[in-house]
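S.K.: kindly return the folded structure for what I paste below:
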Amino acid sequence: MLRIVLIGLGNVGKAFVKVLLAKAGELAKLGYEPCVVGALASRGGVVGDGCLSNKLLAELADKGLYGATEVRSIELGDLISLNPDVAVVAIPPSYRTGEPNLSMYRELVRNRVSVVTADKTGLALAYQELVGEARARGVYLGFTATVMAGTPALPLLRGLRGRSIDSITGVLNATSNYVLTLVEGGLPMIDAVKRAVEEKIAEPDPSIDLGGLDAAAKAVIMANTVGLPVSLRNVEVQSLLNLNEAYIRDAVRRGVRVKQVASIDLAKGRVSVKPMEVPAGGVLGSVSGNYNTLIIRLRDGNEITLIGPTGPAGATAEVMFSDLLEYVELRLMMGKG
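M.R.: Predicted coordinates for the structure are as follows:
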């Protein structure tokens, strides 16, 4: 049996419950029947004497905790007291202070609870600490969904750790892509941002995306994955919101496009996210919609390009389930089945 606790029941959290219900048989085939023992969100949580029923899980997948039966006031410690094997985390980021996210990850790892997460906060602010502590305590951290969610960017980078990487450049935020495209078409920046929020492409507070923090957090996780120890606090970040609209439109007439570009320079140990002009027909200039792209330059002169979708919530949840499968497979390999 695999004892699971759920933390966060927004769009991604609800989508994960749907995936878990649909794919439970894949875990059962490996000898780990999934058992959700508790769930926690901003307005409370649910715990059971044993596994939560599929009926209750279906309610959580549909409406989160709203309308779900047996909701009560609980805290993270209540979930940890249930002795879960793994916590599946899908909560909003908190880059400016790190809290409560960072303390939550520390408490889970300290109590030897493995983690599968789509939230970038902890790793963006304290990657080396959390990964080091997880290794010391034999805890699994699965965070494939934190970068390019629906496209396996981090597995690719892990596969390149034996090679010498010179730099990584990418367009990593779909909201910024969308807003810049609207401005290119003549819409004022303020109206473009408003439309992105109305169409649920951007969060109610779009400054995390347009200000560059989301892309910076992804860049930090990628940099650490390939051996560059850096924190979000070390990244040079410039916002799109200060750009002149006429400049964005004039760039198109000159055959270039303004994009929010994340850059990782392994040789110089620098990470930045800022608006840059890129060729309109190039890899970075042609990416649009919910697609992201990476260009990985190797020191032998070769390049690897990755282009793919980031999300939506269903794809992100499926990637999180892939991490859950990896966790189970690792347990089996280590003889902990």
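
S.K.: could you use CA atoms for every contact and neighbour count after this?
M.R.: Noted.

S.K.: distance-wise, check residue 225 relative to residue 218.
M.R.: Noted for residue 225: a distance of 11 Å to residue 218, by Cα to Cα, to the nearest Å.

S.K.: who has more neighbours, the two?
M.R.: Between residue 225 and residue 218, counted using other Cα atoms under 10 Å, the more crowded position is residue 218 (21 against 18).

S.K.: ok, the more buried one - contacts?
M.R.: Contact analysis of residue 218 by Cα atoms under 8 Å, 6 or more residues apart in numbering lists 120, 124, 146-147, 172.

S.K.: just put these in JSON lines and tack on neighbour count, distance to residue 9 and secondary structure.
M.R.: Shown next, in JSON lines, are those (neighbours: other Cα atoms under 10 Å; distance: Cα to Cα, whole Å; DSSP: H, G, I helix; E, B strand; the rest coil):
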{"residue": "120", "neighbour count": "26", "distance to residue 9": "16", "secondary structure": "coil"}
{"residue": "124", "neighbour count": "27", "distance to residue 9": "22", "secondary structure": "helix"}
{"residue": "146", "neighbour count": "26", "distance to residue 9": "17", "secondary structure": "helix"}
{"residue": "147", "neighbour count": "27", "distance to residue 9": "20", "secondary structure": "coil"}
{"residue": "172", "neighbour count": "31", "distance to residue 9": "24", "secondary structure": "coil"}
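
S.K.: next, the second sequence, to be compared with the first:
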Amino acid sequence: MLMKIAFIGFGGVGQALAKLFAEQRNKLKDDYGLDPIVVAVSDVMKGAVYHPEGLDINELLNVVKETGSVENYPDQAGLMKGWDSLTTIKQSNADMIVEVTFTDVKTGQPAIDHIRTAFEHGKSVVTTNKGPVALSYRELASLAERNNVFWGFEGTVMSGTPALRMPVTSLAGNDITEIKGILNGTTNYILTEMEKGKSYEEALQKAQELGYAEADPTSDVEGYDARYKTAILANYLMDTKIASDDIYCEGITNMTVEKIEEAKSANKKWKLLGRITKENGQVKATVKPELLDADDPLASINGATNAIVYECDLAGPIMLTGAGAGLIETGYSLLIDIINYQRQSAPTNR
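M.R.: Predicted coordinates:
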């Protein structure tokens, strides 16, 4: 199936997906009947380019690498330049919008407006932006359903690790009564380093040096990133209306070496967990440091790795672990969403 794709945002994640399109073209076509054609890119910093018959992906990537602007793509008949994001969504012939802009997770913008506009114009969307799912899931899901379009957001929780699709597909038929997980690799890395004897400040500095933590690590260390992901899990998998601001949130900034050592002496470990529980139809969610027994499966998760446990009535506890970040992994999460959309659209294709 020929799929015309427009990138809204073309930073590291968008470029990683474009590279996957180029590198996996034959495999995608042979194995899944998928033929992705990039027709447009619109990026607030890198400019915009559109051609209804498609752009050469390798040329596009080279132009961005060498000049920093997609508008230096070679001129040709039918090529348009300079469209803003909303114009690209509305006027391009794209079937699928890849929404990977720099978005304020507290407001969900501009991604919410991009997604809403795409749905209103009959276009499907895949995104890795947490804000729209955490803040406007029900509105946008309803809009997608009314317009008979697809919305994929697998990468919003654990990047390329299928924390959302796996329970929906492979655990179908189970009643999931609890979800708990290490949803932020930065804080798990810091806690792991503190177990080795580093102070919180030393562990944070090392995380920043390795690129796990931002210069301003507030979203990670205060638990906000994990809270948004917990809200997504609660809304999508527990089918409940819960706003991220309504989830109790406590980060790791008050963690000390003394607390870590006390836990170790009691054969326990501290982990920052997102936890969602369902009891008698009521769903509650928290994000906070929790003291786990050393033999708890989540206690063995070290470094920047993420992990999640689904408590199922039939299958019992199921744990999924993997990378929660990374350009290739996040680009892959978008590709998986696109492949699954193609499978739904053309079920006779493998």
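
S.K.: where does stretch 123-138 of the first structure end up in the second structure?
M.R.: Under TM-score structural alignment, stretch 123-138 of the first structure corresponds to residues 133-148 of the second structure.

S.K.: buried stuff in that stretch?
M.R.: By neighbour count with 16 or more other Cα atoms under 10 Å, stretch 133-148 of the second structure contains the buried residues 133-138, 140-141, 143-144.

S.K.: again with stretch 317-328 of the second structure
M.R.: 319-325, 327-328.

S.K.: so how far is that stretch from its chain's centroid?
M.R.: With Cα atoms, centre = their mean, to the nearest Å as the basis, stretch 317-328 of the second structure stands 11 Å off its chain's centre.

S.K.: repeat for stretch 111-121 of the first structure
M.R.: 11 Å.

S.K.: re the thing from before, would TSV of the buried residues of stretch 133-148 of the second structure with distance to residue 192 of the second structure and secondary structure be doable?
M.R.: Output for those, formatted as TSV (distance: Cα to Cα, whole Å; DSSP: H, G, I helix; E, B strand; the rest coil):
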residue	distance to residue 192 of the second structure	secondary structure
133	30	helix
134	28	helix
135	31	helix
136	34	helix
137	33	helix
138	37	helix
140	38	helix
141	38	helix
143	42	helix
144	41	helix
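
S.K.: surely residue 59 of the second structure meets residue 70?
M.R.: No - taking Cα atoms under 8 Å as the definition, residue 59 of the second structure is not a contact partner of residue 70, at 9.6 Å.

S.K.: give me the more crowded residue out of these two.
M.R.: residue 70 (28 against 13).

S.K.: okay, now whatever residue of the second structure lines up with residue 258 of the first structure: neighbour count?
M.R.: Correspondence of residue 258 of the first structure to the second structure, assessed by TM-score structural alignment: residue 270. Look at residue 270 of the second structure: counted by other Cα under 10 Å, it has 23 neighbours.

S.K.: any idea which element residue 270 of the second structure lies in?
M.R.: strand 268-279 (DSSP states H and E).

S.K.: so what does that strand touch, helix or strand wise?
M.R.: Judged by 3 or more Cα pairs under 8 Å, 6 or more residues apart in numbering; DSSP states H and E, the packing partners of strand 268-279 of the second structure are strand 176-182, helix 185-195, helix 224-237, helix 257-265, strand 282-293.

S.K.: make it 6 Å
M.R.: Judged by 3 or more Cα pairs under 6 Å, 6 or more residues apart in numbering; DSSP states H and E, strand 268-279 of the second structure is in contact with strand 176-182, strand 282-293.

S.K.: rebuild these as TSV, extending it with distance to residue 167 of the second structure and mean neighbour count.
M.R.: As requested, these are arranged in TSV below (distance: least, Cα to Cα, whole Å; neighbours: other Cα atoms under 10 Å):
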stretch	distance to residue 167 of the second structure	mean neighbour count
strand 176-182	9	22
strand 282-293	17	18
